[in-house]
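Colleague: Here's my sequence, what's the structure:
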Amino acid sequence: MAGEDLVELKFRLFDGSDIGPNKYNPTTTTVGSLKEVIVSQWPQDKANGPKTINDVKLINAGRILENNRSLAESRVPVGEFPGGVITMHVVVQPPLSDKNNEKLLANSPKNRCTCSIM
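Modeller: Predicted coordinates:
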């Protein structure tokens, strides 16, 4: 496999630090496998780290990427930046499956604060 076939990615965390960069094959690497890398390489000194891949959302070019798609299927700009590193943003959001959280969401007011910036 030639080096041109690989895409170099780094993952930007909420505090501006990064995981990576590392090289991946865009046709065989799935978003789910990237999330596994993020969970396994999450810095131990950071609070609120993800426990599973379902706690992680990967964002590239303003789109949330789906776990079962490859990088090529997700339309990651492969080969558009020769020698460049593509930065994906990582959002950690644990799923809301707790009964107390469901009650809080059900009892919360439907109309929340609406603001207009002029």
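Colleague: C-alpha only now, for contacts and for neighbours.
Modeller: Will do.
Colleague: Now the lengthiest helix in the chain: buried residues?
Modeller: Determined from DSSP state H, the single longest helix within the chain is helix 31-41. For helix 31-41, the neighbour count (16 or more other CA atoms under 10 Å) marks 31-36, 38-39 as buried.
Colleague: by contact count, what packs against it?
Modeller: strand 56-60 (3 or more CA pairs under 8 Å, 6 or more residues apart in numbering; DSSP states H and E).
Colleague: where does Gly20 land in three-state SS?
Modeller: Here Gly20 takes the strand state, with states given by DSSP: H, G, I helix; E, B strand; the rest coil.
Colleague: Now do it against Thr87, distance only.
Modeller: 10 Å (CA to CA, to the nearest Å).
Colleague: Another for comparison:
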Amino acid sequence: MSETVAAYVRSSTEGQTVRHQRDDIRDWGNREDINSDSIDWYVDFAQSGADPGREQFEDLINSMHAGAYDVVAVWEISRLARLGSTYQQFFEVAEESETIVQSQTDGSMKSVPVGAGN
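Modeller: Next comes the predicted model:
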């Protein structure tokens, strides 16, 4: 069975790069036999995690809500948000759409983690 996979990466400032985030997610994909060319990438550059209105982040949530992905990969959970309410929204959509969140540093999650705004 082929899984549909998205990845979300974010840099907080202009001077930061997302290369290491992308590389780690690609390495994970290779270990899981997921072709990195088949991953849909959502990238927010120079965007604070405290801003819930990040364009690519909102697009990802909308796609998840529509059931587009089996897995969303992130480098670490802090790349998703800095506000509990934003975490809450993301993980509720993931749980409702049965999307697994795969963090390269935090592991795999299938439900809203304790302390994510709930």
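Colleague: What value does the TM-score take for this pair?
Modeller: Overlay of the two chains. TM-score (TM-score structural alignment, normalised by the length of structure 1): 0.26; 62 aligned residues with a CA RMSD of 4.9 Å.
Colleague: ok, back up a step: name the member of the buried residues of helix 31-41 of structure 1 with the shortest distance to Phe11 of structure 1.
Modeller: Of all the buried residues of helix 31-41 of structure 1, Ile38 has the smallest distance to Phe11 of structure 1: 7.8 Å, by CA to CA.
Colleague: Surely the closest one touches Asp18?
Modeller: No - with contact defined as CA atoms under 8 Å, Ile38 of structure 1 does not count as touching Asp18 (10.1 Å).
Colleague: intersection of neighbour lists for these two?
Modeller: Phe11 (CA atoms under 8 Å, 6 or more residues apart in numbering).
Colleague: I'd like the distance between Ser63 of structure 2 and Gln56 of structure 2.
Modeller: 10 Å.
Colleague: what do you get for Ala73 of structure 2?
Modeller: From Ala73 of structure 2 over to Gln56 of structure 2 (counting by CA to CA), the distance is 14 Å.
Colleague: Compare those two (neighbour count), which wins?
Modeller: Ala73 (26 against 17; other CA atoms under 10 Å).
Colleague: which helices and strands sit right next to the helix or strand hosting the more buried one?
Modeller: Secondary structure from DSSP states H and E places Ala73 of structure 2 in strand 71-74. Counting contacts by 3+ CA pairs under 8 Å, 6+ apart, strand 71-74 of structure 2 packs against strand 5-10, helix 19-31, strand 100-103.
Colleague: Helices along structure 2, start to end?
Modeller: Counting by DSSP H, the helices of structure 2 are 19-31, 55-65, 84-96.
Colleague: For Val5 of structure 2, find the nearest of those.
Modeller: helix 19-31 (9.3 Å).
Colleague: Can you list the buried residues in the closest one?
Modeller: So helix 19-31 of structure 2, judged by 16+ other CA under 10 Å, has buried residues 21-22, 24-29.
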